[in-house]
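Peer 1: mind folding the following:
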Amino acid sequence: MNTIQLELYNELPQPKPILKWAGGKQQMLDILQSNVPKQFNKYIEPFFGGGALFFTLQPNKAVIADSNPELINLYTVVANNVEELISLLKEMNNTEEEFYRIRSLDITKMSAVEQAARTIFLNKTCFNGLYRVNRKGEFNVPYGKYKNPNICDEPNLRAASIALKRIKIVQGDYKEILKDYAEPGDFIYLDPPYLPISKYSDFKRYTKEQFYEEDQRELAEEVDRLAEMGCHVLLTNSNHPLVHELYGKYKISVHQTKRYINSDATKRTGEDVLVKVEPIKKLIIVPKPVELPKQMELFPATRYMGSKQSLLKDIWTVASEFEFETVLDLFSGSSVVSYMFKSQNKQVFSNDYMAFSACFAKSMIENNQYRLSDEDVKMLCTPNPNADGFVTETFRDLYFAEEDNIFIDTVRANIKMLKNEYKKAIAQSALVRACLKKRPRGIFTYTGHRYDDGRRDLLLSLEEQFVEAVSLINSAVFDNGKTNKARHGDAMEARFKADMVYIDPPYYSPLSDNEYVRRYHFIEGLVRDWKGVEMQWHTKTKKFKSYPTPFSSEKGAYDAFNQLFKRHRESILIVSYSSNSLPTKDDMLKLMSKYKAHVEVIEVDHRYSFGNQGHKVGDNKNEVKEYLFVGFDR
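Peer 2: Model prediction:
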C-alpha cells in the first residue's frame, strides 16, 4: 500500500452496507444496538445479506456467512482485493445497454473480482436494488433507470474492507455454520427470510433457495439449542402469529418499519418482531472442586442410610451457581445438608418425617446458641429412681448390654427435667448418636452383636458414647445470623417458601426397601418415647409399624415427585437421586420439566457406606451413580 492509499485509509468513515438489500436492517439499527449484549465472545451472522448490524458494530472476532455464493464472493473480494475491485467499478457506466450486457455475462467464466464488481453494479443499477434469480439461477431483475447511482463508493468500500479483513467469511447453510462455529458466550444475530412464506416473499427475491414453515420451525429449534449452549441471540422476523408461537418463551418486541421493495407505496409498511434470547444459565456437568467452610468439620457425622456427607461438595457446587438466601431441606435425614447450607449463611428450613432426624435439625440447625453445660450432662447421667425401665425390659438382650439399657432409661427420664427445648434436642440427639455408634452397622434390623468387629465405637460404654456425642454437638452449634427452622412432619404437607428447595427422598427400588423405620425403629422410638406408634410385639426386633409413605412404590413416588415439583415450582429445585431407583432418570427429567423452564442432570459417581440386600444383585450393589437433578427458570 502506497503513501496516498495509507492517507486515504486513515480518514475512512464508519462503514455501512455495500449493497441495498431486501430486508436490510438500516432502519432498525438503533433498536438492534440497544439489545446487543455488553460482552460477548464473537459475533456470528449466518444470514448476512447487507450486514447492517455487523458494519455498525465492527467486531474484532466474527463469522459472517450466507447461502448465496455471489454474496460471499463479494465480501471476500472486498476484504482481500478491494483496490482491484474499485478499479473495475470505476470503468462501469450506468446505461441500460451496459446493464443488460453485464447482466448477461456468464459468471462461471469471470474472475472472483469481476464477479464481485458485477454484483455491486447490478445491485446499484437494477430495479429497487433487488437480487432475484430464475430457475436456472440467472439474475433477472430489470434495469432501474436511476440517474446517478453511486456505483463505486470508494471510501465505504475501503472502510468495509478493513472491517472484513479481520473476520471469517464463509458460504454455507446456517445450520452448518452454527454447528461449526457457535460456542458458549457468542452473540448470534439471525435475520432469516421473513414470514409469511409465499412465492412473492422477499427471500425468493434474492436467492433461489426456499424457506418454508418447517424451515422456520427448524430455526426455532436451533435458537433453543444456542440458548442451551449459552449463546446470546437476537432474531428479527415479521409480526406473524407463527413467530410468536415459536419464540413465545423469549422476550419479543414489535416495531413499525417501512418496506422499500414494494412497488405499491401503500404497502410499504410493516411490523418487525425482535426476539431477544438470553443464554440459559448453564451448570457445570462435572462438578468442579470447591472448598466448604471450616465449620463443616465440626458436624458430628455418623453412619446413616442415604447420608449425603460425601456429596456435600457436589451439592454446593451446583447450588452455588444460583443466587438465593433461603433453602428448604425437605428430607433432612442426618441434617448434614441443612448444616452445610447453614454454614454458607443461608436461612435454612429443615423438615423430616422421622422424629430423630427432626431432633438433629432442632439441635444444630434451628438452635443458634444453646449448649448443654457440664452440670446438665452430669444431671442427665445421674441414676433416676423414677426411670420407667421401658428399654431395659422391652429390649433386653436385643441390642445393648444390660448396663447400657439402664443408662438409656436413665437419660430418658432425666431429659424431661431440662426446661430448654434446644437443650432437650441436644440431649436426645446425643443419645441417638450414642446408640447408632454403639450399634454394629448402626441399624436395628437384627439382634445380637454378630457384626462386632472390635472397633473403638463398640468398646466404649454407651455412657461414654453419650458424653462424647454431647461434646461434639455442643461444638457444632453456631449462629449464622439467620432464623432457621426445624420441622417434624410429612414433606408433602410442608408449607415453607424458599428460594431453593433441596429434595433427598427415600429412593424406591424393586431391588431393596427404603423403610427407614425398619432400620431405625429403636432410635425413632427413643425420641418419640414410643408414643403414637403401633408396636409389633410379635417381632424379634420389637419394631413398630412403619409410617405410610408414597415413596414405597413406583407410582407413589412418581405422584409424590409430581406434587412436590408443582408445589415448589417457584423455587430452584435440586433433587438427589440414585441411578438404581424409580422413577427413571428420563421420567424425572420429564416430570421436572413440566414445572421448570430448564432442567439439568449432573451425574456423580458414588458408593454408599453399605449396600442394601447386596446378595440379590451381586457384590457391587452399592456402586451406583448419584444424580443431581436441577430445575430452574431463566
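Peer 1: can we go C-alpha only for contacts and neighbour counts from here?
Peer 2: OK.
Peer 1: now do the buried residues in the helix or strand hosting A413.
Peer 2: Secondary structure from DSSP states H and E places A413 in helix 402-415. For helix 402-415, burial by neighbour count (16 or more other CA atoms under 10 Å) applies to 402, 404-415.
Peer 1: next structured bit after it?
Peer 2: Next along from helix 402-415, by DSSP H and E: helix 421-438.
Peer 1: stretch 194-207 spans what distance, first to last residue?
Peer 2: Taking CA to CA, to the nearest Å, stretch 194-207 runs 13 Å from one end to the other.
Peer 1: list the buried residues in that stretch.
Peer 2: Within stretch 194-207, the residues that count as buried by 16+ other CA under 10 Å are Y194, L195, P196, I197, D202, F203, K204, R205, Y206, T207.
Peer 1: for the one helix or strand V77 maps to, packing partners?
Peer 2: Per DSSP H and E, V77 falls inside helix 69-80. Helix 69-80 sits against helix 112-125, helix 154-165, strand 168-171, with contacts defined as 3 or more CA pairs under 8 Å, 6 or more residues apart in numbering; DSSP states H and E.
Peer 1: try 6 Å
Peer 2: helix 154-165 (3 or more CA pairs under 6 Å, 6 or more residues apart in numbering; DSSP states H and E).
Peer 1: also this sequence, please, to line up against the first:
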Amino acid sequence: MPNDAQLRDVLNTQPPAAWIGGKRTLAPRLVQRISQTPHNIYAEPFVGMGGVFFRRRRVPRTEVINDRNGEVVNLFRILQRHYPQFMDTLKFQITSRKEFARLKACDPATLTDLERAARFLYLQKLAFGGKVSGQTFGVDTSRDARFNLNRLAPLLEDVHERLSGVVIENLDWAAFIDRYDRPETLFYLDPPYFGNEDDYGKALFGPEQFELMAEKLSGIRGSFIVSINDVQPIRKIFREFTFAEAELNYSVGGGKGTPARELIITSFGR
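Peer 2: From the prediction side, this is the model:
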C-alpha cells in the first residue's frame, strides 16, 4: 500500500489532441477515485490521448500506458524520446482542408516514425469531434486556427516532460493486464463504449471482449476502475462488481451535448 511519501506531484497536463470518448467531463471524478485507491503501479490498457492519465496530479513511481492503436503509441514514444526533432517536423504545418485531405490519404507505412507522429497529431487536432475512424475536417469559426503551433508547443512540451519515465506499450488489452498484474497494481480501463466498438478502428475491439474483460478482471491480483456507458448489457456482464452512476453530457465538436449516463465499475466490495 502506498503512502504520501511514495507518491510524487506532477503537472496537471492536458492531452495533446481531442479523442472521441476522451473523458473530459468525467475525468475529475475518475482522477479522485484513482487518487483514493492504494496502488504502487498505475496501468492503463486503453490510454487513447490520455484524457485521464494526464489529468492526475499525484502518481506512483511506476506508470504504464498502452494502446492497440500503433499511431497513438508512436506519437507518445516520439514525444517522449524525440521531442526537439518532432517540433522541427511540425514547424511549417498550417491549418488547411487540402493538407488534411492529403495527409489522410497518405499511407503511414510509407513515412518515418517522426512523419507518422506529425501526420497523426495533425489529423487528430483537425478532425471533427476528435474522431479516430471516418475523420472529416472540423470547422470552428469561434476560435483561431485549430492547428496553431504557438499554442500547441507549450502543451507538447508539458506532455514530453510528463511522459518521462513512463512505460509505453502496444499490446492487446488482455495481454497487457497479464503482464502488469500485481497486488499493488491499479488498472484504469476506458474501453470503447458498448455498441460503438468500431469508433476506434475496425477489428481492434469487438463486443465479445466485454465478457472476456469481466472474466479477466474477476481473477486479477490488483484492483481496477472501469468507465463505460450505462447500458443494460454492461450491467449484466459486470454484475458481480460495484457500480457508481454518473450523469453527464456527451458533446461532439463543441456542440450543446446530450444527457447521458455512465458507469464507474470497481473491484471494491467484491
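Peer 1: the helix holding V77 of the first structure against the second structure, how far on average?
Peer 2: Helix 69-80 of the first structure differs from its equivalent in the second structure by a mean of 0.6 Å after superposition (mean CA distance after the TM-score superposition for the first structure).
Peer 1: let me see the residues that make contact with the helix or strand following that helix.
Peer 2: Downstream of helix 69-80 of the first structure, the first helix or strand assigned by DSSP H and E is helix 82-90. With contact meaning CA atoms under 6 Å, 6 or more residues apart in numbering, helix 82-90 of the first structure is reached by V113, A117, C152.
Peer 1: just the buried ones from the residues you listed, in PyMOL syntax?
Peer 2: Buried residues within the contacts of helix 82-90 of the first structure, by 16+ other CA under 10 Å, are selected in PyMOL with:
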select buried, resi 113+117+152
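Peer 1: of the contacts of helix 82-90 of the first structure, which is the nearest to D30 of the first structure?
Peer 2: Nearest to D30 of the first structure among these, counting by CA to CA, is C152 at 26.8 Å.
Peer 1: tell me the SS of that closest one?
Peer 2: coil (DSSP: H, G, I helix; E, B strand; the rest coil).
Peer 1: now do the same contact list for it.
Peer 2: Contacts for C152 of the first structure (CA under 6 Å, 6+ apart) come out as L89.
Peer 1: centroid residue for the second structure?
Peer 2: The centre of the second structure sits closest to G48, judged by CA atoms, centre = their mean, with a distance of 2.6 Å.
Peer 1: which SS state does the counterpart of that one in the first structure fall under?
Peer 2: Under the alignment (TM-score structural alignment), G48 of the second structure maps onto G49 of the first structure. Under three-state DSSP, the three-state class of G49 of the first structure is coil.
Peer 1: check the one 5 residues further on too.
Peer 2: Classification of F54 of the first structure into helix, strand or coil gives helix, according to three-state DSSP.
Peer 1: same question, R518 of the first structure
Peer 2: helix.
Peer 1: neighbours around the counterpart of Q32 of the second structure in the first structure, how many?
Peer 2: Counting by TM-score structural alignment, Q32 of the second structure lines up with S34 in the first structure. Counted by other CA atoms under 10 Å, the residues lying close to S34 of the first structure total 9.
Peer 1: thinking again about what came up before, closest to K566 of the first structure among the buried residues of stretch 194-207 of the first structure?
Peer 2: Nearest to K566 of the first structure among those, with distances taken as CA to CA, is L195, at 36.8 Å.
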